[in-house]
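> structure for the following, please:
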Amino acid sequence: MLLDGAFVTMKLAAVATVLGFVIGTFCAVGRNSSYRWLSALCTGYVEIIRNTPFLVQIFLVFFGLSSIGLTLSAFSVAIIALTINVGAYTGEIMRAGFNTVHAGQWEAAECLALSRAQVYWHVVLRPAVERVYPSLTSQFILLMLASSITSQISVSELTGNANYIQGISFRPMETFVTIGVMYFGLALLMRFVFWLIALVIFPRRRRLGTSI
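So this is what the prediction gives:
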């Protein structure tokens, strides 16, 4: 059961990481937008999510969707809540990365008549991600650890299964020490996977032997 729970935990983390990165990137672009309404909308989203507990957020999604008649599985609700949460934090990290790109690069891209979207895609995005990659890695590992809170809505992930096991075995100490070790192993596994990804998408770091 613990291995099954660990597999569910990693699925939650993987899906929410990808979706959260996409949402966070668009949010960072929106906060730097010249359209005030878009910048205000993205700023409001980031501030609300970063200043409220994740447990409250997941309950709001869980009970909020059901109150409007939309019934989803606990796993789907967990994905939505995790994505909304990590998207806000990723947005701030990515915005910091965008701000590290020198103004001269923006001006050079504009001189080449590139559109705003082309500037972000070809000139800004990759260098920005490379500079904040360690922070992104840490944030996504924290996301995996935070997925334990989804056990509160009956998701059968690692902590949820551990609660069931200790409830029928009356061995809470052994159970939670075991999943503590398992979470540590999952964190190391994720860090290794992100290191491998960095070797592929950042060839300059690979040539220089820069740590991730």
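
> hey, let's count contacts and neighbours off CA atoms from now on
Will do.

> state the number of residues packed around residue 177.
11 (other CA atoms under 10 Å).

> which neighbouring elements make contact with the helix or strand containing it?
Using DSSP states H and E, residue 177 sits within helix 172-201. Counting contacts by 3 or more CA pairs under 8 Å, 6 or more residues apart in numbering; DSSP states H and E, helix 172-201 packs against helix 2-31, helix 125-146, helix 158-169, helix 203-208.

> might you quantify the distance of the first one from its chain's geometric centre?
Taking CA atoms, centre = their mean, to the nearest Å, the mean C-alpha location of helix 2-31 is offset from the chain mean by 5 Å.

> in that helix, what counts as buried?
If you call a residue buried by 16 or more other CA atoms under 10 Å, then helix 2-31 has these buried ones: 2, 5-14, 16-17, 19-21, 23-31.

> cool, the second one as well?
Of the residues in helix 125-146, those with enough neighbours to count as buried (16+ other CA under 10 Å) are 125, 127-134, 136-137, 139-141, 143-146.

> how far does it sit from its chain's centre?
That offset, for helix 125-146, works out to 8 Å (CA atoms, centre = their mean).

> same for that helix, what does it pack against?
Under the contact criterion of 3+ CA pairs under 8 Å, 6+ apart, helix 125-146 touches helix 2-31, helix 74-99, helix 172-201.

> burial measure for the closest residue to residue 145 other than its chain neighbours, as a count.
Nearest non-adjacent residue to residue 145, counting by CA to CA, 6 or more residues apart in numbering: residue 183, 7.2 Å away. Applying other CA under 10 Å, we find 19 residues neighbouring residue 183.

> residue 183 against residue 147, yeah?
No. Between residue 183 and residue 147 there is no contact under CA atoms under 8 Å: 10.8 Å.

> list the buried ones in stretch 117-127?
119-120, 123-125, 127.

> actually stretch 176-196, not the one I typed
So stretch 176-196, judged by 16+ other CA under 10 Å, has buried residues 176, 179, 182-183, 186-187, 190-191, 194-195.

> and this one, please, so the two structures can be compared:
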Amino acid sequence: MTLDFSVVTDAWYSLLMGVLGTLFLAASGMVIAMVVGVLGVVVLRAQMRIPSLLINAFVEIIRNTPFLVQIFFIFFALPLAGIRLNPTMTAVIALGLNGGAYAIEIIRGGVESVPQGQTEAGLALGLHKGEVFRLIVLTPALRAIYPSLTSQFILLTLTTAICTSISAYELTSVGQRIEAETFRSFEVYFTLTGIYLVISLMTMWLLAAIGRWAFSYPQR
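Below you'll find the predicted structure:
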């Protein structure tokens, strides 16, 4: 067997566009996941019975079913409800909901680790409940759980590869097209492996830098 990586280098522009597609899916999914995670915890802390049951049911369903099944369900179920989205937007929604379920559990654990006395102190100082949650509860909780969220978001970035199953435009779908045209499976998937590794390391570095900037204590 003779290796020929020219099929990969010749398709560098397509691979670059695939990388951008993957980064778009990952970034969009992360944003939605954070919004879902924070709102979910707010609802749970409000201790409203029916909404809390719905949030807990959502978390259990997402955590105990494969992502592939979830994205297929959204892709084929939404049109039955009269909602038609392209594969890319369907992938973004699926990634956001999947990441959001895990974010709810991570953020809830961080919030529950904040001593109740801090909340009571904030209320005693005359702060509004929303201000107490945002400034005294959520911010310290996010600082504590940020490494866990970072790991979850890196996993979410790699999960974008599954979105090729509904023809969403991302790196794996580009690789599959190149492989189908050239029949050079080893060269294509060896290259994709390296690219995903670089994406993961860069994402890890970027999120770590954001964490140092956003959650560092003031220097005295």
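
> sorry, back to before: out of the buried residues of stretch 176-196 of the first structure, the closest to residue 55 of the first structure would be?
residue 183 (19.3 Å; CA to CA).

> which residue in the second structure aligns with the closest one?
In the second structure, the residue paired with residue 183 of the first structure is residue 196, using TM-score structural alignment.

> what's the answer for residue 62 of the first structure, then?
Looks like residue 62 of the first structure aligns to residue 75 there (TM-score structural alignment).

> now its match: which helix or strand?
Counting by DSSP H and E, the element that carries residue 75 of the second structure is helix 67-77.

> now which residue in the first structure aligns to residue 22 of the second structure?
Under TM-score structural alignment, residue 22 of the second structure pairs with residue 9 in the first structure.

> please name the residues that touch that match.
144, 147-148, 157-158 (CA atoms under 8 Å, 6 or more residues apart in numbering).

> can you give me the distance of the residue positioned nearest the centre of the second structure to residue 220 of the second structure?
Residue closest to the average C-alpha location in the second structure (CA atoms, centre = their mean): residue 30, at 3.7 Å. Look at residue 30 of the second structure and residue 220 of the second structure: by CA to CA, to the nearest Å, they are 33 Å apart.

> one more: residue 80 of the second structure?
Taking CA to CA as the criterion, residue 80 of the second structure is separated from residue 220 of the second structure by 59 Å.

> swap in residue 167 of the second structure?
Counting by CA to CA, the gap from residue 167 of the second structure to residue 220 of the second structure is 53 Å.

> same deal with residue 14 of the second structure?
50 Å.

> looking at these two, which is more packed in?
residue 14 (18 against 3).

> and the corresponding residue of the first structure for residue 175 of the second structure, how many neighbours does it have?
Counting by TM-score structural alignment, residue 175 of the second structure corresponds to residue 162 in the first structure. A count of nearby residues for residue 162 of the first structure, using other CA under 10 Å, gives 20.

> residue 162 of the first structure touches residue 3, doesn't it?
No. Using CA under 8 Å, residue 162 of the first structure makes no contact with residue 3, being 10.3 Å away.

> related to what we said a few turns ago, reformat the helices and strands packed on helix 172-201 of the first structure as JSON lines; add distance to residue 108 of the first structure.
Below are these laid out as JSON lines (distance: least, CA to CA, whole Å):
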{"stretch": "helix 2-31", "distance to residue 108 of the first structure": "19"}
{"stretch": "helix 125-146", "distance to residue 108 of the first structure": "15"}
{"stretch": "helix 158-169", "distance to residue 108 of the first structure": "50"}
{"stretch": "helix 203-208", "distance to residue 108 of the first structure": "22"}
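
> to residue 88 of the first structure, which of those lies closest?
Among those, helix 2-31 comes nearest to residue 88 of the first structure, with 5.9 Å by CA to CA.

> quick one, that closest one and helix 74-99 angle?
If you take axes from the mean of the first three to the mean of the last three CA atoms, to 10 degrees, helix 2-31 of the first structure sits at 40 degrees to helix 74-99.

> helix 2-31 of the first structure: average distance to aligned residues in the second structure?
Compared with the second structure after fitting, helix 2-31 of the first structure deviates on average by 1.0 Å (mean CA distance after the TM-score superposition for the first structure).

> likewise stretch 91-98 of the first structure?
Looks like 0.4 Å for stretch 91-98 of the first structure (mean CA distance after the TM-score superposition for the first structure).

> what residues does that stretch touch?
21, 23-29, 31-32, 46, 124-125, 127-129, 131-132, 135-136.

> does residue 114 of the second structure count as helix, strand or coil?
Of the three states, residue 114 of the second structure takes coil under DSSP: H, G, I helix; E, B strand; the rest coil.

> ugh, typo on my part, it should be residue 71 of the first structure
Applying three-state DSSP: residue 71 of the first structure is coil.

> stretch 76-89 of the first structure aligns to what range in the second structure?
Under TM-score structural alignment, the match for stretch 76-89 of the first structure is residues 89-102.

> what's the distance between that stretch and the middle of its chain?
Using CA atoms, centre = their mean, the offset of stretch 89-102 of the second structure from its chain centre is 7 Å.

> give me the contact list for it.
Stretch 89-102 of the second structure has contacts (CA under 8 Å, 6+ apart) with 25-26, 28-37, 58-59, 62-63, 67, 70-71, 74-75, 152-153, 156, 159-160, 163, 168.

> swap in stretch 61-79 of the second structure?
Counting by CA under 8 Å, 6+ apart, 84-85, 87, 90-91, 94, 97-98, 101-102, 162-163, 165-166 sit against stretch 61-79 of the second structure.

> kindly report the same for stretch 25-42 of the first structure.
Contacts to stretch 25-42 of the first structure, defined as CA under 8 Å, 6+ apart, come from residues 43, 87-88, 90-92, 94-95.
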